[in-house]
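Undergrad: Fold the following.
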Amino acid sequence: MIEIDNLNSSINILKYHAINAPETSGIYKMIDKHGALLYIGKAKNLQKRLSSYTKIANLNNRLQTMVSQINTIETVQTSSEEEALLLEADLIKNLKPRYNILLRDDKTYPYILIRTDHPFSPIIKYRGEKTVKGRYFGPFASVQDVKNTIATIQKLFLLRTCSDNYFATRLRPCLLYQTKRCSAPCVGKISEEDYLASVHEVYDFLSGKAEKLQQKLQQLMQKASNNMHYELAALYRDRLNSLKTIVAKNSNFKSIKEDTDIIAIYQKLDEICVSVFFLRNGHNYGNKNYFLKNNLLQPLGEILGSFIEQFYQLHTPPKEIIVNEALLDRALLQNALTTIAKNKVKIIDRLKKDQLNAKIFAEYNAQEALTQRLRAFTTQHQFATEIQKLFKLPTIPKRIEVYDNSHIMGSFAVGVMVVIKDFGFDKSAYRKFNIKSTTDSDDYMMLKEVLTRRLMNLKKKFPQYTASEWPDFLLIDGGAGHLKIVMQVLRDLNLSHHLNVACIAKGIDRNAGKEQFFTPSKPPFTLDKNTEVMKYLQIIRDEAHRFAITTHRAKRSKALTHSSLDNIPDIGKVRKQILLSHFGSIKAITEASFRDLAEVKFIGKKIAKVIHTYLHEGK
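TA: As a prediction, this is how the structure comes out:
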């Protein structure tokens, strides 16, 4: 309910700032009485834009709610609309105002890299700055899309995917050669010239020249068959069939020749899905769905424009962007993206006939993705309601945090936090904690450290307990002893009255289905193993356990790769790589003589003496 006095007061504040605002382009920030940022917007004319908020009759209920919270306004002038647009997108990304459309994605997309600094070029997944010498293809929508494409290339062209160290130490072909996924250049099963020819075929394939490759494979298959080399002909046939399948998958986008992103937006209720398809060199490199909330009931074209502003702050724009909604500031947005890309970018919202299939396909994908998400919301809401009843929570939990830890006799100890929100598991909110307080097998001390660090950080960042980052319910993998530790931490941090907690302990003989629950307010109890809420609690507990185990294994694996070279003075990452490339393995380096070490490029006699002395001082 909007308080009229608050709304009238905020309107007066708006009028004051509107009168004093310059009639130039810029951005404005709306701030509440607590200093929290409500909204950031851009304007061609700041005075006119702020004045528009004072006309209550033109504002929907949600806009009125936002306006009623305004306590002050800050403005920043810019030299152009384009600069205002870029500044707005940058500030929204960094400051995350409550009422703006927020793109919660700060990850770079993966690429395929074919290195050119080795005679037998490997094909690998790559993410980050393009500092490695080679040819890059992408971006791909996900790591899985990269893996699938590399797997296809292995089947079709038999390129290697192994590291240089592994390549240098092979004495016989690995399993990939036996399964026809690699040509085994490591042991001379293919000449450098023939391997390079395969690499160039991959360039053609990833550059959209699939038809040319199809013709070539057809000719090679026919030639092998005519010469009665039937096994070779069968190999070409299988490659040809795989290639035809890939070409068929791109049929919805066959009319699009330029590097293009297709962005489709779809809304149901106040939930929005934006689906982005990446088309490069005639290939569909996959798609990613983004889910937004239309907090202010803005038009879809306005929301899509805001999304594009933020999205291409993180990712390089392609030559063309096809959208399914007309944008309010299309020309302005085009100019801004051209500045970012450093080449001309075209936004297309009026499609030609041959582009309609691509738009319809992207729209359908966005619609289906949002439908599934809303279905997940309904299911999650039902389980959250059951949890509220079961544990007598004051409200239906919107954020559940599950905690677990993993270690081997206290070594490589980690704690983890898994988060469940309205739409299920939110993996972007998962957290890992490297245990620092103990090296013993003390689960209680580990739990105490993890919870203390997590909750102290929350208190520091979000002192208001109503913030959405605060959990409504904590579920701990453990029993009565763990509950005692949790309650101690909550008392120490004065949070006993703010957080609800329960522990879930495995049953007798660690039997799933006989779990016991421990809460501060009643004796331990269990549930019928066939009830849906029991199965759900097991699922979220098991997800925390899975995350803890994989995090622990990753930490242990990383520690095991620590070699004797890591402790030698003056041996950094570069020299270590030079030695490994030269000798092929740690064992070979250890067995090398002083003279062998000194002859390695960039090592020399002085460093060779340090290495040799260190590696042999215990012998």
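
Undergrad: going forward, measure contacts and count neighbours with C-alpha atoms only.
TA: Fine.

Undergrad: Mind naming the longest helix for this protein?
TA: The residue-count maximum for a helix in the chain (DSSP state H) belongs to helix 356-391.

Undergrad: Any buried residues in that one, and which?
TA: Across helix 356-391, burial judged by 16 or more other C-alpha atoms under 10 Å covers 356-359, 361-367, 369-371, 373-374, 377, 380-381, 383-388, 391.

Undergrad: Show me what it is packed against.
TA: Helices and strands in packing contact with helix 356-391 are listed as strand 260-268, strand 271-280, strand 283-293, strand 424-425, helix 532-560; criterion 3 or more C-alpha pairs under 8 Å, 6 or more residues apart in numbering; DSSP states H and E.

Undergrad: could these go into a markdown table alongside mean neighbour count and distance to K459?
TA: As requested, the helices and strands packed on helix 356-391 are exported to a markdown table (neighbours: other C-alpha atoms under 10 Å; distance: least, C-alpha to C-alpha, whole Å):
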| stretch | mean neighbour count | distance to K459 |
| --- | --- | --- |
| strand 260-268 | 22 | 35 |
| strand 271-280 | 23 | 30 |
| strand 283-293 | 19 | 26 |
| strand 424-425 | 18 | 23 |
| helix 532-560 | 17 | 23 |
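
Undergrad: To check against the first, give me the structure of this:
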Amino acid sequence: MSTEVFNAAAFLSAVTGKPGVYRMFDAAGELLYVGKANNLKKRLSSYFRQTGLSPKTAALVSRIHQIDTTVTANETEALLLEQSLIKGSRPPYNILLRDDKSYPYVYLSSRDAYPRLGLHRGTKKAKGRYFGPYPSAGAIRESLSLLQKTFKVRQCEESYFRNRTRPCLQYQIKRCKAPCVGFVSEEEYAEDVRHSVMFLEGRSNALTDELTRTMESAAQNLEFERAAEVRDQIGQLRRVQDQQNIDTEYGNVDVIAAAVMPGGACVHVIMVRQGRVLGSRNHFPRVPIEQTSGEVLAAFLPQYYLGTGERELPKEIIVNAVHEDLPVIADALAQARGHAVAFTHRVRGTRSRWQSMAVTNAEQALTSMLGNRQNIQTRFEALQEALGLDEMPTRLECYDISHTSGESTVASCVVFGPEGPLKSDYRRYNIEGVTAGDDYAAMQQALMRRFAKLSEGEGKMPDILIVDGGKGQMKMARDVLQELAIHDLTLLGVAKGVTRKAGMETLYLNESHNELVLSGHSPALHLIQHIRDEAHRFAITGHRQRRGKTRNTSTLEGIPGVGPKRRRELLKHFGGLQELIRASAVEIAKAPGISKKLAEQIYTALHSD
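TA: Got it, this is the predicted structure:
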């Protein structure tokens, strides 16, 4: 049993803000609690605030030793996965419902002119229509809430409905049209009920097409308020039409994805049984930094399935990378376990989304692990030893340049300390007055602007200045420091080397002739690669933002394959740019004339910043 205290601050600094499921474990590795969140970072941060926790939550937090997260495409998938994990593990801090095999339905009454929607369990004695069954009451309530916002069909009980003399709060907040007091005609209400039924029957595409035609007709007739109302309905439908791919296909498969970054590797395993994701787990094998994802998988798979006779071997394993040894591994597994297994890489539909989810989780888990405070502290100590410094550095600054053929050049400055990235100290410099594409002049301008202020007493002096580049960038940085009479600063140049492969970088310490080559396993090199990659990312982001402002064009313009006609069709399909931005790549691919590949390009362009 480990006695190490859970470092909440370090964990929260690296956790993602995407939707997903989180699992909390105690020091003995026992599962305490399973929860879901639309934003994992915000939800998990709420557990560790200083005040306001209930006694039960405070007791849970006091026992936390480890938190694992699983990222999903949307909150609907998170809900379904959360219910599956709770049902399978029955954690002590979750509210557990009795499994009496009475599945819930959506009920639509039919006894009067203004039918109601509601949740129903048990025998179907009441007259009306029943839609379902659904996996949980929570899934029904979420759908009913969204339908209430969209079509405003009442959900109140009959006794409440018959005794109203004035509209209730649901009318005030625009979730009901007050049929109880005659504020809506039977014909208009019947149309809202028909649309709700179309959605519950799964005819979402036909419903969206019909609403789109209604919106266009209203706009042509100058009924702009009606057109805006229908546009909002289309937007609501887009959000509830998320593919619940966790339950849409039957099959027993394992989905395994490997992610490799400077400093480590992660293999994420997702188990799918009868088409439902049962759970997932991260593994962190120790591998050389120069290995590829395929090589990591080839080493991991035999140990994972042959290391224990109890681990179930499915007939299909989906991987995110291929390797020449996979056929041999498949034969070995078939011989040892008594049935054939197929490794698949190019998958479509639901299997493709499972694969993408595994890749996302592997990358996120590895990022979180590498961002651990204790891990970074070890790297700083290793850097001190590798560079022969008298004291451990406490502030590293790294600079990089980004542009597109010289256009909108931006220089980035990122700062790392022993506790990780210091994002409040990050800076960007818009480069002006230099020859297009002259990275040396751009670097000179950025360093001059930064260190001229420093020589005037503004800001903090770094212990090590890192520039991404070879001898030329190194010399330029040295000239700037000499011109500003800064002599006590350690200068480190990072060149990618002949192969330009991670782990094979050449370092220049203070002078261009003083070369330093570190092992691919060196924690010091991993730290240098980490800050170099972060400077590169920060520079590219700033460059894209500046380039977008300079071009002053539509968000959709400039995307290859998206001309004026496709832009019009996209905006028409989603009812506006904001709804298009909210859509996932899978939802964009449903638009007329948009392939999966083009949808991914559009999604990337809309979220590139």
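
Undergrad: quick one: TM-score?
TA: Overall, the chain-to-chain superposition scores 0.33 on the TM-score scale (TM-score structural alignment, normalised by the length of structure 2); 236 aligned residues with a C-alpha RMSD of 4.7 Å.

Undergrad: Quick one: closest of the helices and strands packed on helix 356-391 of structure 1 to V418 of structure 1.
TA: For these, the distance to V418 of structure 1 is smallest for helix 532-560, at 5.6 Å, taking C-alpha to C-alpha.

Undergrad: Which strands and helices lie in contact with the following helix or strand past that closest one?
TA: Moving toward the C-terminus from helix 532-560 of structure 1, the next helix or strand (DSSP states H and E) is helix 573-583. Identification of packing neighbours for helix 573-583 of structure 1 by 3+ C-alpha pairs under 8 Å, 6+ apart yields helix 164-169, helix 586-591.

Undergrad: Going by neighbour count, which residues of helix 573-583 of structure 1 are buried?
TA: Per 16+ other C-alpha under 10 Å, helix 573-583 of structure 1 contains these buried residues: R575, K576, L579, L580, S581, H582, F583.

Undergrad: Settle this for me: the last one is touching I589, isn't it.
TA: This means F583 of structure 1. Yes. If you go by C-alpha atoms under 8 Å, F583 of structure 1 and I589 touch, sitting 6.0 Å apart.

Undergrad: so where do the helices sit in the stretch 151-300 of structure 2?
TA: With helices called from DSSP state H, counting those that start in this stretch, the stretch 151-300 of structure 2 shows them at 158-162, 169-172, 186-200, 204-220, 224-240, 293-306.

Undergrad: quick one: the helix or strand containing L213 of structure 1 to strand 283-293, angle?
TA: When secondary structure is defined by DSSP H and E, L213 of structure 1 falls within helix 210-226. Orientation note: helix 210-226 of structure 1 sits at an angle of 140 degrees relative to strand 283-293 (axes from the mean of the first three to the mean of the last three C-alpha atoms, to 10 degrees).

Undergrad: Flag every buried residue along the helix or strand hosting Y195 of structure 1.
TA: Element membership of Y195 of structure 1 [criterion: DSSP H and E] is helix 192-206. Applying a neighbour-count criterion of 16+ other C-alpha under 10 Å, one finds Y195, L196, S198, V199, E201, V202, Y203, D204, F205, L206 buried in helix 192-206 of structure 1.

Undergrad: Let's have the residues you listed in a markdown table, adding distance to V247 of structure 1.
TA: Output for these, formatted as a markdown table (distance: C-alpha to C-alpha, whole Å):
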| residue | distance to V247 of structure 1 |
| --- | --- |
| Y195 | 24 |
| L196 | 24 |
| S198 | 19 |
| V199 | 19 |
| E201 | 15 |
| V202 | 15 |
| Y203 | 16 |
| D204 | 13 |
| F205 | 10 |
| L206 | 12 |
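
Undergrad: Report the buried residues of the longest helix along structure 2.
TA: Taking DSSP H as the criterion, structure 2 has its longest helix at helix 523-551. Residues of helix 523-551 of structure 2 classed as buried under the neighbour-count rule (16+ other C-alpha under 10 Å) are 523-544, 546-548.

Undergrad: can you tell me how far the closest residue to I387 of structure 1 other than its chain neighbours sits from Q380 of structure 1?
TA: Closest residue to I387 of structure 1 apart from its sequence neighbours, by C-alpha to C-alpha, 6 or more residues apart in numbering: V533 at 7.3 Å. Taken as C-alpha to C-alpha, to the nearest Å, the spacing of V533 of structure 1 relative to Q380 of structure 1 amounts to 11 Å.

Undergrad: show me what contacts A233 of structure 1?
TA: With contacts taken as C-alpha atoms under 8 Å, 6 or more residues apart in numbering, A233 of structure 1 has the following neighbours: L220, M221, Q222, K223, A224, S225.

Undergrad: if you skip the residues just before and after it, what's nearest to the fourth one?
TA: By that I understand K223 of structure 1. A233 (7.9 Å).

Undergrad: just the last one next, same as before
TA: Spatial nearest neighbour of S225 of structure 1, chain neighbours left out: A233 (5.5 Å); criterion: C-alpha to C-alpha, 6+ apart.

Undergrad: Tell me which helix or strand that neighbour sits in.
TA: Per DSSP H and E, the secondary structure element for A233 of structure 1 is helix 230-249.

Undergrad: quick one on the thing from earlier: let's have the contacts of A233 of structure 1 in a markdown table, adding neighbour count and distance to L292 of structure 1.
TA: Converted to a markdown table, those look like this (neighbours: other C-alpha atoms under 10 Å; distance: C-alpha to C-alpha, whole Å):
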| residue | neighbour count | distance to L292 of structure 1 |
| --- | --- | --- |
| L220 | 16 | 51 |
| M221 | 24 | 51 |
| Q222 | 17 | 53 |
| K223 | 15 | 56 |
| A224 | 17 | 55 |
| S225 | 15 | 56 |
